[in-house]
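>>> Take this sequence and fold it.
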Amino acid sequence: MGILIKLRASLVARNHIDGSFFCLNHTPASLLETSQTTSINRTESAYRQLNLAHQLGRQTSRIPESGIGGVCVERYLLYRCPWPSEIQQGARRHTAPQVVPHEVLQVGNSLRTLDLTNNKIVEVPQEVGTIVNMQRLVLAGNLIENIPANIGYLRNLKILTLDRNRITVLPEELGSLSNLQQLTVSQNSLLCLPKSVGDLCNMLLLNVSDNKLNALPESIGGCKSLEELQANGNAIEDVPSSICNLACLKSLSLNGNKIRQLPPNLLKDCKALQNLSLHSNPISMDQFQQMDGFGEFEARRRKKFDKQIDSNVMMGSTALDEGIDLR
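Model (predicted):
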């Protein structure tokens, strides 16, 4: 290995190299592209000083039998993981694919991203709340019904993705995620949003489309940084007047609801609003055009639309979005 002392990048994907090859004191993260590796069979000591900065586990068939307790893991990605039922730690075996692998929960505070997309996870363990430095948690495409209250301890979390689960309620502790920037909970069974959602003052994107919401909480006006709100495919009848407080809101998408009218000052007060989509709602264009601030909104929309035309002409694209969709 001495001749590799200056090696900074090496592609070792799609291989069957024995794990002993990686028994190094300091292995650059770029040396280990493991996305197609079929087996990682090393003891904890071989990984103790290994900084696995990108991916450990993506489409791998096994993880080390002794776990990954000594690894400095920044990202742990288990997308459509084929081996949850085969994870071993000593003589102990997880036989049910419906649980978060215990080894994942032992990586400590060095974990920044945890992606468990498209598994069959039923429950989010309480231990997730102890990974306090985590910045991105992705649990999309599982069978999750409840989110533990101690998720509120993840004060450094910036992105929380919970799409395509079976969640009926979100805990009030969600409002403690003071650094959260993106919350997506589409395609679940939410009946309401917690009032504490208004405490997410740094949130830029909120997607609650395709749930069973009949209203948005009045507290949503507290999301002062919100730029995009998607609540398509619900049963929303009224839009809270507090939405007029969202001075940074650029895009509001409420397709497929039961909205008959909007807050009178929506277009006047939301001075950054450029896109408004209300397709398949019982609201008329006449009602919309009579709202205060319609002229200013139309000017902003047209300005954005014209820029998009110029951009698409330069890029050779024919896809355009005029920003409003009313029947």
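>>> drop to CA atoms for contacts and neighbour counts, all remaining ones
Will do.
>>> Number of residues surrounding residue 159?
Residues lying near residue 159 (other CA atoms under 10 Å) number 21.
>>> and what of residue 114?
Neighbours of residue 114 (other CA under 10 Å): 21.
>>> before we move on, what about residue 312?
Residues lying near residue 312 (other CA under 10 Å) number 14.
>>> Quick check: which element contains it?
helix 294-315 (DSSP states H and E).
>>> Tell me which other helices or strands the helix or strand following that helix touches.
Sequence-wise, the next helix or strand downstream of helix 294-315 (DSSP H and E) is strand 324-325. Strand 324-325 is packed against strand 275-277, with contacts defined by 3 or more CA pairs under 8 Å, 6 or more residues apart in numbering; DSSP states H and E.
>>> Does anything pack onto the strand it packs on? Which helices or strands?
Using 3+ CA pairs under 8 Å, 6+ apart: strand 275-277 touches strand 251-253, strand 324-325.
>>> out of the ones you listed, deepest packed?
Most buried of these by mean neighbour count (mean count of other CA atoms under 10 Å) is strand 251-253; its value is a mean of 20.
>>> C-terminal to that strand, which secondary structure element comes first?
Using DSSP H and E, the helix or strand that follows strand 251-253 in sequence is helix 266-269.
>>> before we go on, could you also do this sequence so I can check it against the first one:
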Amino acid sequence: MKFVAIALPVLLAAAAGLAGCNQTSEKPAVTQNVTHTPFVQHPENAFSKKLDLYTQAYYLLMNGPDSLQPAYNTFHLVRKAKSADDIRFSTSRSLNRGLELFGQGLAIEDENLGDLDDAVRNAWQAGNKLRQDEQELEPYFRNREYRKDHLAKARASYNAIQNDYEAMFSHMAKIETLLLQYRKEESVRRMDFFREKGDWLGYYTEESIQNAQDLLALFAESEEPLDSTTLYARGNQLLRRLETSLAAQRKAYEEARASSRKNTAASLSVYRILTSLVGSYRDLRQHKKTGDLAAMHKKFNDALMANRRRTGKPY
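From the prediction side, this is the model:
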């Protein structure tokens, strides 16, 4: 089963790159004379900030509990209603915040994300159009004016709102594809940075996040149904990679704490969240319920937020 909305995991092909070459607790060798692209000086640069803001916005709009999909489903129920019905018209409560985060990302200048910026800008414009069109109907339904005109005003607006949603989902699909690509590149850069510094806590924290991304990508990219046996056979392989990196992360955390290193608490938070994500995967494997997959997405997003706090750059 291929899911339309995902939590922005990297492509599984990333396993063949930097993250896949060190699946033991042995520290990888420090790379000498590594050439970076010019804009990569530190993992917390404009590129990283924009990418994280876009990631958070995407989660809210496509995966969060108040995302666009439930609002779209409600809209279709409203379209089928009759004027005598008690119609409850609601919009996505995450739309405003998602558009705000998109706007914050667009305000950060970085020439290396031009195609993603274009896609986000298109989604921002489409989202504002959707918000405007739906807001015009909110008092109409709230005050039950539809019973006076027998839904005439609403029916005149339905096609425009339908087009708004379709445009929004189309732009978000483009954003999804680009975020998959850029998050993969960013993860490799960050791990490379931490490896060169000899920051093994940072390195294994990043590797654990990437392995969690790969596990989520399995379900995002697969055309197989959620109860497919082969799906979980591959998932179990990815799970072992994640558990291995989590063990290495925990060991690095204990070493950092023993050396009185500061700012280790957020790394422990990432560890705990991803360990809980492992539990949600096991629930998914047992019950084959989309709610368990949604819990994995939620925990992955929480891990990203905790990782931002670890680096000292909260949203």
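>>> After superposition, what's the TM-score here?
For these two chains in superposition, a TM-score of 0.22 is obtained (TM-score structural alignment, normalised by the length of the second structure); 106 aligned residues with a CA RMSD of 6.3 Å.
>>> just to revisit the earlier point, and the helix holding residue 312 of the first structure, which residues are buried?
By neighbour count on 16 or more other CA atoms under 10 Å, the buried set for helix 294-315 of the first structure is 294, 297, 298, 300, 301, 304, 305, 308, 309.
>>> Take the helices and strands packed on strand 275-277 of the first structure and write them to a markdown table, including distance to residue 269 of the first structure.
Shown next, in a markdown table, are those (distance: least, CA to CA, whole Å):
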| stretch | distance to residue 269 of the first structure |
| --- | --- |
| strand 251-253 | 14 |
| strand 324-325 | 18 |
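>>> With respect to residue 138 of the first structure, which of those strands lies nearest?
strand 251-253 (23.0 Å; CA to CA).
>>> From the contact counts, what lies against the closest one?
strand 228-230, strand 275-277.
>>> Can you show me the strands along the stretch 151-300 of the second structure?
Using DSSP state E, counting those that start in this stretch, the stretch 151-300 of the second structure contains no strands.
>>> Which other helices and strands does the helix holding residue 312 of the first structure contact?
Using 3+ CA pairs under 8 Å, 6+ apart: helix 294-315 of the first structure touches helix 266-269.
>>> switch the cut-off to 10 Å
helix 266-269, strand 275-277, helix 285-289 (3 or more CA pairs under 10 Å, 6 or more residues apart in numbering; DSSP states H and E).
>>> For residue 115 of the first structure, find the nearest of these.
When those are compared (using CA to CA), the closest one is strand 275-277, at 30.9 Å.
>>> Return the set of buried residues in the closest one.
So for strand 275-277 of the first structure, counting by 16+ other CA under 10 Å, buried means 275, 276, 277.
>>> Looking at those residues, spot the one nearest residue 252 of the first structure.
Once CA to CA is applied, the member of the buried residues of strand 275-277 of the first structure that ends up nearest residue 252 of the first structure is residue 276, at 5.0 Å.
>>> Just confirm that closest one contacts residue 300, I think it does.
No. Checked against CA atoms under 10 Å, the pair residue 276 of the first structure and residue 300 is beyond contact range at 11.4 Å.
>>> Tell me if residue 114 of the first structure really is in a strand.
Yes. Remark: residue 114 of the first structure belongs to a strand, assigned using DSSP: H, G, I helix; E, B strand; the rest coil.
>>> do you know how far it is from residue 44 of the first structure?
Applying CA to CA, to the nearest Å, the value for residue 114 of the first structure to residue 44 of the first structure is 20 Å.
>>> got it, and residue 310 of the first structure?
If you go by CA to CA, the gap between residue 310 of the first structure and residue 44 of the first structure works out to 56 Å.
>>> Likewise for residue 253 of the first structure?
Residue 253 of the first structure is 49 Å from residue 44 of the first structure, by CA to CA.
>>> ok, residue 287 of the first structure - how many residues close by?
Other residues near residue 287 of the first structure number 12, with proximity taken as other CA under 10 Å.
>>> Kindly apply the preceding question to residue 102 of the second structure instead.
23.
>>> Please identify which helix or strand holds it.
helix 95-107.
>>> Show residues contacting that helix.
46-47, 49-62, 66-68, 71, 94, 113, 116-118, 120-121, 123-128, 130-131, 315 (CA atoms under 10 Å, 6 or more residues apart in numbering).
>>> which of the residues in whichever strand or helix holds residue 136 of the second structure are buried?
Using DSSP H and E, residue 136 of the second structure sits in helix 114-142. Neighbour-count burial for helix 114-142 of the second structure flags 116-117, 119-124, 126-131, 133-134, 137, 140-141 (criterion: 16+ other CA under 10 Å).
>>> Give the buried residues for the helix or strand following it.
As assigned by DSSP H and E, the chain's next helix or strand after helix 114-142 of the second structure is helix 146-149. Buried positions in helix 146-149 of the second structure, judged by neighbour count with 16+ other CA under 10 Å: 146, 147.
>>> by contact count, what packs against helix 146-149 of the second structure?
helix 114-142, helix 152-197.
>>> Taking helix 152-197 as reference, get the angle to the shortest one.
By that I understand helix 114-142 of the second structure. 140 degrees (axes from the mean of the first three to the mean of the last three CA atoms, to 10 degrees).
>>> So what's the residue count around residue 265 of the second structure?
14.
>>> how near is the residue nearest to it when sequence neighbours are not counted to residue 121 of the second structure?
In space, and not counting its chain neighbours, residue 265 of the second structure is closest to residue 310: 7.5 Å by CA to CA, 6 or more residues apart in numbering. Using CA to CA, residue 310 of the second structure is found at 29 Å from residue 121 of the second structure.
>>> Could you do residue 256 of the second structure as well?
Counting by CA to CA - residue 256 of the second structure and residue 121 of the second structure are separated by 42 Å.
>>> picking that back up, reformat the helices and strands packed on strand 251-253 of the first structure as TSV; add distance to residue 160 of the first structure.
TSV is the format used below for those (distance: least, CA to CA, whole Å):
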stretch	distance to residue 160 of the first structure
strand 228-230	15
strand 275-277	24
